[in-house]
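Asks: sequence unknown, structure follows:
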């Protein structure tokens, strides 16, 4: 655990600028109002000197007979937006935030919190200790601590419910949801929304409450409403937590802490909150989630091993096009349209084109219904979409994304067509999931403008955007697609081109081993269950049914074609590697997954979501084993977990070895946002560091001996070196950089 802490401090030094050395609170008196102006840019984090400044400021105002009320306000862009995360894991210096808060609450002079920007975490707790709260219309409040594996630790779980009631408090805290000022006023969190200059409004409001009796304004003295419904609200909240946040500890603890606010006296509730906070703080989940938080920010600092990437400026993208109106192409179009970008949607015939348009309309309508996009955004998107059957309509667009089938010949044909009609400055992107970018870019006269933009299904939902550069891709093209990722609200990870790139290359052995495990004796449902117990949202065979077994079938044929061979019923090796044809047998039976109502599982209808085991699926597997003369054996849950996840980890180290990416963080973020790897485990590489590289290496060597015909079990040289030298996780990237410099 100490090593994980060191890694987090390392990130803080590299990527965060939370506070200045001279953190302070500016104290002034304006008429009869003392103003405590938090002056700690950029986000007015509640570091030690800010806490000290707030406490001493309230005490100074108490001693000044001229002062009749107090205003706490943030200087610059925001009210205090939370704790100073540079202090995470360190011994906190007095005064603690709770002590500051109780000093504010005990003041005999009214304290007004004047909120603008984002009032989050400890900032909202300071506001809740204040007697009155006003805010500008654009401000937002919330408790985001759950995203770091924690809960509000300075009274937030005990005080919010006294204003909003249990139901709202539980949901706000376990979800980490930010609430706009208008809704916050409806909830009772904000007393008044003000317009114009906030300081002027705050002074006026503070003057208006001078002399007010404050007992009913001190939340520590206030009862939680509707305490007779504690069990009802707790049960409902826990049901939602189990549904939305399966496996996460922090949301459960958040509900438990808020429940304590209704069942215990205030001070005892505060003790219960601290007990739950300390338990979470020491847990592996909190460290993993905090690691993931910083890792996400780290990957945004992309770099290429060559070219002027540091000075490369992205080209303007004012108009776009998507070639292919299938499931993926339509999803990509939704991403672009939702960001306000005009999109030409190109298809080969009107039937496919209209199907794509309908799909986009349905996705947007569903997003509006779920509150993910506004009705205004959806209406604007409809005007920005330009369906077409004519390549010439794309002649002036700034960026094109090809999203046709995973077929090299077809993709080269598309790029050749684009090369003929598009303007010289256009960026040509391919949504390929496996094919080396160089094999596509040679179909054009401008390989420097060709780059991979690999979206993950469903494209409008999954946040990962894997951007891939080839040997000729220019830094400007890379800079453009990396900026595009931010524009469309994706987490963009830059990787070097190779077969499978980063995410799918690691997913290869992960999925291959799943099939081998079934071939040897496990059932698809056993493999899926182990994965889901580990924290994956759905198992690998349910994933295949979701994407379609025909996708795997096509990819395997492309691999065989590249190797100059074909796949038959008797194929047992492909490119010298063990091959399992079970997926082919399901494909031959027309079991393509949800789209046909049957795949590895049976579904209640075509397009259905509820999987059930059926006799035909079991028969296909049994017949396959008999044809291959494979004796079914009992496979333990531990073997299933190791063969899938450890083979994936081994491939991750190879990717680092080969310079496909630069850091383990890029791998972990790719899996968190591309395959919904459980964030509370930090990602495959972070997980490996927690298990211990010596143990990982030992088991990989074991499977290399017992599974000699799978190249993915050949131990990575980098893994071997790191394991033998017991290199801590915080130094992996340095070793990767040194290894690449010697290549």
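Replies: On my side now, so go ahead. Model, not experiment: these values are computed from the prediction.
Asks: when you work out contacts or count neighbours from here on, use the C-alpha atoms and nothing else.
Replies: Fine.
Asks: can you tell me the element residue 418 falls in?
Replies: According to DSSP states H and E, residue 418 maps onto helix 408-421.
Asks: elements contacting the following helix or strand past that helix?
Replies: The C-terminal neighbour of helix 408-421 among helices and strands, as given by DSSP H and E, is strand 427-430. Judged by 3 or more CA pairs under 8 Å, 6 or more residues apart in numbering; DSSP states H and E, the packing partners of strand 427-430 are strand 399-402, strand 450-455.
Asks: let's bring in a second model and compare:
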């Protein structure tokens, strides 16, 4: 067996099985193995056809992302795809699992495709600031047409291949044993005299040229990224696919990929993509099998419980929603039904899907709702002593002390993908496994946190607002701070965000002697944020407006002094990174990449900047560290860089160096 490849021949059909767990990534040894196996099959006179498939749970699900940082080596994936397409014997891709990225590009290069029921496909490269690199921009529109090709490549979304538009990517679906079905399909092709069918020679997708040009124009008109962005490059390449020779399009795609690969934005986007994957790797004992969670009990009335319930029902999880006084749930249940009704009205749900989800809901008195639940979530106070069978896993989902297991869902739970799985001082590996399993089942990104209830998102937000207040202490205009953050690409500037949240909670946050809590100052004059119509901004029907009254108030207590835009951004992000370093040194956070994942998912930190730990590395660790050290501000303990910062600088590392 070549490394990562099983090779066998059955009744004139060569079987090439990629075996590179966990997702059969197309690493350099695997690519070399496929190339060698194809040569062997083509040279073997007893072989009439070739089947390429994956062992385990999936067909190859993409590239090995570590190679993007260490450097790609020949044979490149584009070479392997060209080799597959040029094979003199028909090549069939037998698909199952998640056919993502480079795996889908390999499948597109095959002459025929058969997919097991439930197979899904995706081209997520744009989410990493990249174009496809192995011919997808040229082959996919030829095969399925420009509208669907652009939908896949510009959104990075997932497409089921066993129904709807996904059927246009494949030649046949099957159930049962994929290997046997693929062999039978190959023999039917041979019996029918079907030989190689290169996708590069097909023009089916361009039959209606007006549809092609209209799809390009529509997407280009909606594009908000720059002309050099991966999305803009994909549009350019797909447009060229209908006009230029295939080989020219492939050369253009290679050039676009290499340009994107070298950009800081793509590096940050790759890091963000990888950080979400790494976050899922909890340090559980070897051999731990995650439990199946099909029904949960959510205890307590209120908005948090309702949102968790809706999110769980959307994921197909049964929910027993309980309260000590069940009548307090009636309003929440009605709101829940309205949420699903709105989904049907908006077209996101069918009436049948809505009804199926509602049928998963039971509600009533708390003690009665425990039965049949795989775990219990406490989503409001006053539910902690509800009796449950011995061994029942409980998790604190509200903002409260965590001794064993907590779950901190980033708000709003409906739409955000983050849940921090908090392991308290007495938490066990079994409890942690339950928290991870539920997060995965709810399609959330789980991040492991060691604390008594504090979340990473909470500490990052507190650091950001503490730093923003310090900038005002130093004379900055709050509107200039917000503008600097927005111009840098972060759509949640600190002072406007405070107003939207309400200033009262922040007004009690700690500040050092000589440093001011400016939210408290505004609350004292009855400026409480958006809810009261005035905070740092005056809020009108047309949105926020800058307030002269706030400027007079600030300038009456400190001397106004303009600060450089980029200095303000670096100080704000640097303060967050410093807080991240503090959490790492305390053992609260497990990995620097976890902190970046939380910032992106909970605080809308721009993915193209990679998170605060990534951003300070791209600016230069020494440069940002010196800015923090030299800041003349009373809150010296907060601004003093953590010891690990100097250690990284000494050895030329960043927070993300391995």
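Replies: That came through fine. Keep in mind that what you see is a predicted model, and the values were worked out from it rather than measured.
Asks: follow-up on the earlier one: quick one, the helix holding residue 418 of the first structure and strand 450-455 angle?
Replies: Helix 408-421 of the first structure and strand 450-455 are oriented at 120 degrees to each other (axes from the mean of the first three to the mean of the last three CA atoms, to 10 degrees).
Asks: could you look up the SS state of residue 27 of the first structure?
Replies: strand (DSSP: H, G, I helix; E, B strand; the rest coil).
Asks: helix, strand, or coil at the spatially closest residue to it that is not a sequence neighbour?
Replies: Nearest non-adjacent residue to residue 27 of the first structure, counting by CA to CA, 6 or more residues apart in numbering: residue 36, 5.0 Å away. At residue 36 of the first structure the chain is in strand, as set by three-state DSSP.
Asks: identify the residue of the second structure aligned to residue 36 of the first structure.
Replies: By TM-score structural alignment, residue 36 of the first structure lines up with residue 15 in the second structure.
Asks: my guess is that match contacts residue 5. True?
Replies: No - taking contacts as CA atoms under 8 Å, residue 15 of the second structure lies outside contact range of residue 5: 9.7 Å.
Asks: the stretch 101-250 of the first structure: helices as residue ranges?
Replies: With helices called from DSSP state H, counting those that start in this stretch, the stretch 101-250 of the first structure shows them at 122-129, 156-164, 166-175, 181-187, 198-208, 230-244, 250-263.
Asks: now the stretch 251-400 of the first structure
Replies: Along the stretch 251-400 of the first structure, counting by DSSP H, counting those that start in this stretch, helices occupy 266-281, 284-299, 327-338, 350-369, 375-384.
Asks: so which of those is the most packed in?
Replies: Of those, the one with the most neighbours on average (mean count of other CA atoms under 10 Å) is helix 327-338, at a mean of 25.
Asks: give me the angle between that one and strand 450-455.
Replies: Helix 327-338 of the first structure runs at 90 degrees relative to strand 450-455, counting by the same axes, to 10 degrees.
Asks: now helix 327-338 of the first structure: which residue numbers in the second structure?
Replies: Aligning helix 327-338 of the first structure against the second structure (TM-score structural alignment) gives residues 303-314.
Asks: so how far is the matching stretch off the chain centroid?
Replies: Centroid displacement of stretch 303-314 of the second structure relative to its chain, using CA atoms, centre = their mean, to the nearest Å, is 20 Å.
Asks: mean deviation, that stretch versus the first structure?
Replies: With mean CA distance after the TM-score superposition for the first structure, stretch 303-314 of the second structure departs from the first structure by a mean of 2.4 Å once superposed.
Asks: residues in contact with that stretch?
Replies: Contact partners of stretch 303-314 of the second structure, identified using CA atoms under 8 Å, 6 or more residues apart in numbering, comprise 298-299, 318-319, 321, 332-333, 336, 357-358, 360-361, 379-380, 398, 412-414, 442.
Asks: repeat that with 7 Å
Replies: Under the criterion CA atoms under 7 Å, 6 or more residues apart in numbering, residues 298, 319, 332, 336, 357, 360, 379, 413-414, 442 lie in contact with stretch 303-314 of the second structure.
Asks: nearest to residue 154 of the second structure, out of those: which one, please.
Replies: Using CA to CA, residue 414 is the member of the contacts of stretch 303-314 of the second structure that lies nearest residue 154 of the second structure, at 23.9 Å.
Asks: all strands for the stretch 401-550 of the second structure, in order.
Replies: With DSSP state E, counting those that start in this stretch as the criterion, the stretch 401-550 of the second structure has strands at 405-409, 418-423, 445-450, 537-540, 543-546.
Asks: and the last one, what does it pack onto?
Replies: Contacts of strand 543-546 of the second structure with other secondary structure elements, assessed using 3 or more CA pairs under 7 Å, 6 or more residues apart in numbering; DSSP states H and E, are made with strand 537-540.
Asks: likewise for the first one?
Replies: Using 3+ CA pairs under 7 Å, 6+ apart as the contact criterion, the neighbours of strand 405-409 of the second structure among helices and strands are strand 394-396, strand 418-423.
Asks: in the first structure, which residue range corresponds to that strand?
Replies: Using TM-score structural alignment, strand 405-409 of the second structure pairs with 451-455 in the first structure.
Asks: ok now the matching stretch, how far from the chain's centre?
Replies: 18 Å.
Asks: now it: buried residues?
Replies: Neighbour counts over stretch 451-455 of the first structure (16 or more other CA atoms under 10 Å) mark 451-455 as buried.
Asks: for stretch 109-117 of the first structure, same thing?
Replies: 109-117.
Asks: closest one to residue 423 of the first structure out of those residues, please.
Replies: In terms of CA to CA, no member of those lies closer to residue 423 of the first structure than residue 117, at 42.3 Å.
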